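>>> the following comprises the amino acid sequence and a computationally predicted model.
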Amino acid sequence: MNWIDYLGPMMDGAWVTVKLTLYSTILGAIFSFMFGLGKLSRHWYFKVPSVAYIEVFRGTSLLVQMFWLFYALPLVGQLMGVDTRIPPVIAGILALSANIGAYGAEVVRGAIQAVSKKQYEAATALNFTPKQTLWRIALPQAIPEMMPVFGNLAIQNLKDTALVSLITISDLAFVSERLRNLTQESAVVYTLALFMYFGMALVLAGMLKMLSQYVGTWRRAAGGK
């Protein structure tokens, strides 16, 4: 086979990788804010589950988390008499999202805590509610500080999607391995895969840069500058 013949199936696999990255990054961002803010809560019923989630998913392997959702959870369901089987795509997205969300939650927490105490004191003096303080004082200042780290997490998430090939999802890594087994052209197949992952990372980095610029504009608008 000519190397051009590999591009069709590998592009199909790359498209699966793109969708996995998109869905898991968006859901992971939601988890980041949900549990990051939960960890800052004064209420134990928000704080305790948030701390537990962050510590468990940061302290265990992403691969093991994925295997647990796909292989172990159905067995637990059988013992309870409940069907808890998850399609491989859903298991992959959930594992990736939960993992990136745990790291992102610490980014959210740290950025919000880094806002000057004087800002919160000013909000109190202006009789702002906690919700107004969060949306008008804390987040407009904290989110731009989060963006570089979130960008790194998103790119890491793109690379981590290769692990879903181990639960039978036909992403770029899975297709590349199948082509290698069929053709024994390891150098050609993996070189193409390398450049494809690099290209996707460049595009993702560019999109995140534009998002960061938009967030900076939102911050200036929220601050009245």
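Sure thing, it's come through.
>>> okay, CA-based contacts and neighbour counts for the rest of this
Fine.
>>> I figured Ser170 hits Val18, correct?
No. Ser170 is beyond contact range of Val18, at 11.9 Å (criterion: C-alpha atoms under 8 Å).
>>> more neighbours: which of the two?
Comparing Ser170 with Val18 by other C-alpha atoms under 10 Å, the one with more neighbours is Ser170, at 23 against 19.
>>> chain neighbours aside, what residue packs nearest to that one?
Gly13 (5.9 Å; C-alpha to C-alpha, 6 or more residues apart in numbering).
>>> what about Val48, which helix or strand?
Element membership of Val48, judged by DSSP states H and E, is helix 44-59.
>>> distance between that helix and the chain's centre?
Counting by C-alpha atoms, centre = their mean, to the nearest Å, helix 44-59 is centred 17 Å from the centre of its parent chain.
>>> after that helix, which helix or strand is next?
Criterion used, DSSP H and E; the element after helix 44-59 is helix 62-67.
>>> can you spell out which helices and strands pack onto that following helix?
Counting contacts by 3 or more C-alpha pairs under 8 Å, 6 or more residues apart in numbering; DSSP states H and E, helix 62-67 is packed against helix 88-113.
>>> list the buried residues in the helix it packs on.
Neighbour-count burial for helix 88-113 flags 88-89, 91-112 (criterion: 16 or more other C-alpha atoms under 10 Å).
>>> against that first model, consider the following:
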Amino acid sequence: MTVREFERDRMPVLLPFNLRPQPLQFRPRVVASALLCASLCLFVSAASAQGGKTALPAIEVIAKWAPLLLTGFGFNILISALSMLLGTIAGLGLGLGLLSEFFAIRQASWLVTQVFRNAPWLVLLFFVMFLVPFQVTLFGLRIPLPDWIKATGGFALPVMANVAEVVRGAVRSVPSTQWEAADSLAFTRRQIMWRIILPQCIKRMLPPWMNIYCIVAMSTVLASIVGVSEMLTLTAQVHAAEGGRPELFAPLYGFALLCFFLYCYPINLWTAYLERRFQTG
């Protein structure tokens, strides 16, 4: 038997398994969640250790006032949802104005967008709170405007400007061949926009729209400055009701932080998932 025949006919040899331990994978999301929970537990335990013997521990204080604080948190969610709804409707119209064929409409829309997009949110909130009356009379009927409704309008203004930019960018990202093909089929500009272009823009606009909503939800705590009874305002009142104990400061506000984190972080994960799923290029 020749060497070539031996090499051809010999049986294959299985190599030994690689038994080296694999390195641990670093997962920033899991680490961030664990650090947040550990920090909150540390705040609570430290506050409990600093409290007196007759005072309630921090964990019992949080459990006692949790229903009230969660009610205020629900008010934050309500304000953010209504602001996002109003801002999205107005932003859609403003974004279409940025794409208008008429020069005057396009320039006026650009000016409004730049003003409300680059103005501080707190300044806009103060303007709406103090310039809008506390009630309006319509056909002899007095309609009250409580502070939380005016705060909703104040948050809707920057949302409108940011949504307008999202709409403009999404429409511009659609290839020009779509416009040319629809124009060759004798579609009007309105038909092209509403039946062909905007349906394609939904998946492009959804991830940034959700990012804007997260920012709005976290910014609703600014309403506490103008007297709206949301979670941060109620947290300060609870702290005062418990005698203003310094050791309760971190646990109470840490509880508010945890509520916002547990609400916004899943939205952030969903946004990242949609960005990967709706990749367009």
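It's in. Keep in mind the model is a prediction, meaning the values are calculated, not measured.
>>> surely Tyr103 of the first structure touches Arg58?
Yes. The pair Tyr103 of the first structure / Arg58 is scored as a contact, 6.6 Å apart, by C-alpha under 8 Å.
>>> can you tell me how far Thr133 of the first structure sits from Trp44 of the first structure?
From Thr133 of the first structure across to Trp44 of the first structure, the span is 21 Å (C-alpha to C-alpha, to the nearest Å).
>>> looking at the two, which has the bigger crowd around it?
Between Thr133 of the first structure and Trp44, counting by other C-alpha under 10 Å, Thr133 is the more crowded of the two (19 against 12).
>>> which position in the second structure aligns with the more buried one?
Counting by TM-score structural alignment, Thr133 of the first structure lines up with Ile192 in the second structure.
>>> do you know how far the nearest residue to its match once chain neighbours are set aside is from Ala236 of the second structure?
Spatial nearest neighbour of Ile192 of the second structure, excluding adjacent residues (C-alpha to C-alpha, 6+ apart): Ala182 at 6.4 Å. Counting by C-alpha to C-alpha, the gap from Ala182 of the second structure to Ala236 of the second structure is 58 Å.
>>> now do the contacts for Val166 of the second structure.
Gly95, Met205, Pro208, Trp209 (C-alpha atoms under 8 Å, 6 or more residues apart in numbering).
>>> farthest pair within those?
Farthest-apart pair in the contacts of Val166 of the second structure is Gly95 and Pro208; separation 14.4 Å (C-alpha to C-alpha).
>>> more neighbours, those two?
Of the pair Gly95 of the second structure and Pro208, Gly95 is the one with more neighbours under other C-alpha under 10 Å, namely 27 against 16.
>>> and Leu179 of the first structure, what's its match in the second structure?
For Leu179 of the first structure, the residue aligned by TM-score structural alignment is Val238.
>>> how about the residue nearest to Ser170 of the first structure, what's its match in the second structure?
Aligned partner of Gly13 of the first structure by TM-score structural alignment: Gly72.
>>> so that match: helix, strand or coil?
When classified by DSSP: H, G, I helix; E, B strand; the rest coil, Gly72 of the second structure comes out as helix.
>>> my read is that it contacts Ser229, right?
Yes. Using C-alpha under 8 Å, Gly72 of the second structure is in contact with Ser229, at 6.8 Å.
>>> re earlier: OK, contacts around the match of Gly13 of the first structure?
Counting by C-alpha under 8 Å, 6+ apart, Gly72 of the second structure touches Ser229, Glu230, Met231, Leu232, Leu234.
>>> ok, those residues in the first structure, which still hold?
Contacts conserved in the first structure for these, counting by both residues aligned by TM-score structural alignment, their matches' C-alpha atoms under 8 Å: Ser229, Glu230, Met231, Leu232, Leu234.
>>> counterpart of the first one over in the first structure?
What that stands for is Ser229 of the second structure. When the first structure is aligned by TM-score structural alignment, the residue opposite Ser229 of the second structure is Ser170.
>>> sec struct for that match, please.
Counting by three-state DSSP, the backbone at Ser170 of the first structure sits in coil.
>>> quick one: it and Asp160 of the first structure, what's the gap?
Between Ser170 of the first structure and Asp160 of the first structure the distance is 14 Å, computed by C-alpha to C-alpha.
>>> what of Met200 of the first structure?
Met200 of the first structure is 13 Å from Asp160 of the first structure, where distance means C-alpha to C-alpha.
>>> try Ala105 of the first structure
For Ala105 of the first structure, the distance to Asp160 of the first structure equals 18 Å [C-alpha to C-alpha].
>>> and for Ala123 of the first structure?
41 Å.
>>> compare those two (neighbour count), which wins?
Ala123 (19 against 16).
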